[in-house]
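**Student:** sequence-free structure coming up:
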């Protein structure tokens, strides 16, 4: 008879796979939770252990390095042993509801099953030494402010140093602290089917903290729970979307009957929002380079009873006016480093580096150059990203406008955004939301107009 894996064993398996394959923790989690017969409580614990351990890795490793002596330090450990120690220290330091002795005992048992007595003794010794010196978590390294913050708030030192230069100490600390919090859940009301207040009233019995979003007239914050399993979701009355992301479609200012191009559309959250704002009248070409994501767009549209979206498998950079004509509106939600969504994808901060920013900024500029040719005179183009780095955001659009006198930054963008963020639209007409400001994703939105 096959033994059922414990929540900690499953969490360890995910951590090892994320590290080994450089995959996204949310995708690995989804796969393992669908595969393993876990209770709802254990599934919640696995999720918290995986995200929390990855979020706090720098802090945990700094502590571990003081207890793993000898040549090679942490690098000499087998990867699964290092992840087991990280996982256990996360529980000891950050999860009050799990007794320390339970965390240590389970770690030792896993070490025995997966390794041998020698590894179990090492794990036991390290964890018990940490428990005898609880003040070890309060000790910060000497050196630069970036170094200290990187350990205290568990972010890569290069990234902290960059944010300090761009945003200053107060905002950098606030962003890092915000990134270490669990994300809340928010949904977008499908206003083709129901109204926001009506949906909130219906949801309150199961989601007692459901409340209107400050950032979107269609948004509802529900904090937690399994929204995708509700009848409202299945029947297409709502879709799951971050609040910041809900600002993009209104920024595009789509009108019923128009032709719209969503150049990087999958999985279709913003695409369907555009269709709802168009009252499901007109035409939306939803382009994505990945063939398997075409079906995601179709499924989302069908569930929401939207029929004006035509998915197209293509690289947005290869689209031509000869084949597709021109569009009244274009959304380029560009590929980016994703540094605004670290709260949702904590592995991102450990996988990215400064060269990634430079390389992706070059790709963004090329995409903007190509898709802009498909915009009709008088049309609007929204360039957006889920990152907070100016090199991927302001610098891309400012350089583009400087090189293309037929385009201008639309400084009237604020008029189409909710009051909560309209004051943050900068003089040149773009919006940069930082993760701590609304406890939502970090997002950049700009609107370009092609002169008639």
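**Tutor:** On my side now, so go ahead. Everything numeric in this text was worked out from a predicted model, so none of it was measured. Numbers count the residues shown, from 1 in each chain.
**Student:** drop to CA atoms for contacts and neighbour counts, all remaining ones
**Tutor:** OK.
**Student:** Apart from its chain neighbours, what residue comes closest to the residue nearest the centre of the chain?
**Tutor:** With distances taken as Cα atoms, centre = their mean, the chain has residue 341 as the residue nearest its mean C-alpha position (3.1 Å). Closest residue to residue 341 apart from its sequence neighbours, by Cα to Cα, 6 or more residues apart in numbering: residue 441 at 5.3 Å.
**Student:** then this one, side by side with the first:
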């Protein structure tokens, strides 16, 4: 087994069996790999997690005792199945490393099972790419889209079948790399960005990859990494009209706080998580930005004077960013949505009490759940009738991520 495949297998174990975020697991393991090995390790880890539901359905069909195998055996089979079915690697090469790896890790008997299973899977490879054949032979519509049944049911019930299919298909397409441009980018760099740009926005782009030509711009603070959908969610709420100061009450790493600051607004950022705030402080130093930062719980506003605008980028279930964070689909539960909705309600209630007359409340999530989105607005306005909804929208799935955004004003 090559170092890249060993790292990918370890990342699967860390993510699926021990609960670590896939980005953290992969980033940690990449440190020990040669640069030439890193792309394959990343593709194998993210791709297997992204398509795990479809892969498992096929393995259960062809290997009835699949669910009885040890976790290590199943992860090895899932990793090899992703490579066999979805990457341009010769089938004999995949079978070879998987069998040898199984022999070393699991013993000769299970190595023979792995080899036979992959041969059988190769013979039925068409099922992995033909939805009609898959549904007739292997599994359900949610397994085809590699989703837990509850997420598919939620989207179909709340958004309808066509929208559910669109959201599910989006979740299987690797998310683009977002860039926000902070200044006047040299014309030659702008020209070199066009071939790798999927979409363009008001301040940035969604790119296929992060090109070498942006390295210098990033080092100079002219370009920062930020998804296009998250940028457009903020910009669509007309931040130039927001009264000052703007309090970003759930700032996290502060991407949105820095965006609003770059628009010329006075911004205060806070978050309860010290680790995320350290990252924000580092970004502020790198970009030469003087941003007041507090460690505080948004449910207990730390400000003596009410802010003009409160930005609530709320903790949420993340169902709109499954393309970027595919492990979320296997970690979230319906109970998580309820718990997070309760937290969101507490944060919004605190914001509603804090906001002065004429003040604005910008509410953002990266999820597709009425309980966390439209339902929160209905509840908030019923409890705070002085809040008037000015604007509400969701970013389109074709951007690779879905953000919900709403702007309210207190009369």
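**Tutor:** Alright, I've got the coordinates. Model, not experiment: these values are computed from the prediction.
**Student:** Superposing both, give me the TM-score.
**Tutor:** Here the superposed chains carry a TM-score of 0.92, computed using TM-score structural alignment, normalised by the length of the second structure; 406 aligned residues with a Cα RMSD of 2.3 Å.
**Student:** per the alignment, the residue nearest to residue 341 of the first structure corresponds to what in the second structure?
**Tutor:** Under the alignment (TM-score structural alignment), residue 441 of the first structure pairs with residue 401 in the second structure.
**Student:** what do you get for residue 384 of the first structure?
**Tutor:** Counting by TM-score structural alignment, residue 384 of the first structure lines up with residue 364 in the second structure.
**Student:** What of residue 120 of the first structure?
**Tutor:** By TM-score structural alignment, residue 120 of the first structure lines up with residue 111 in the second structure.
**Student:** mind checking which helix or strand that match is in?
**Tutor:** Residue 111 of the second structure belongs to helix 108-123 when elements are defined using DSSP states H and E.
**Student:** cool, and residue 285 of the first structure?
**Tutor:** strand 283-288.
**Student:** End to end on stretch 239-259 of the second structure, go ahead and measure it.
**Tutor:** 10 Å (Cα to Cα, to the nearest Å).
**Student:** and what of stretch 182-193 of the second structure?
**Tutor:** Note: stretch 182-193 of the second structure ends 15 Å apart using Cα to Cα.
**Student:** Now do the buried residues in that stretch.
**Tutor:** 182, 193 (16 or more other Cα atoms under 10 Å).
**Student:** hmm, who's touching it?
**Tutor:** Contacts to stretch 182-193 of the second structure, defined as Cα atoms under 8 Å, 6 or more residues apart in numbering, come from residues 203, 207, 211, 213-214, 217, 221-224, 262.
**Student:** And for stretch 16-35 of the first structure?
**Tutor:** Stretch 16-35 of the first structure is contacted from outside by 10, 14-15, 43, 47, 50-51, 79-80, 83, 344-348, 351, using Cα under 8 Å, 6+ apart.
**Student:** For PyMOL, what selects the buried ones among these?
**Tutor:** Buried residues among those (16+ other Cα under 10 Å), as a PyMOL selection:
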select buried, resi 10+14+15+43+47+50+51+80+83+344+345+346+347+348
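**Student:** just checking, what packs against the helix holding residue 111 of the second structure?
**Tutor:** helix 52-62, helix 71-86, helix 91-106 (3 or more Cα pairs under 8 Å, 6 or more residues apart in numbering; DSSP states H and E).
**Student:** Distance to residue 125 of the second structure added to these, as a markdown table?
**Tutor:** As requested, these are exported to a markdown table (distance: least, Cα to Cα, whole Å):
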| stretch | distance to residue 125 of the second structure |
| --- | --- |
| helix 52-62 | 9 |
| helix 71-86 | 6 |
| helix 91-106 | 11 |
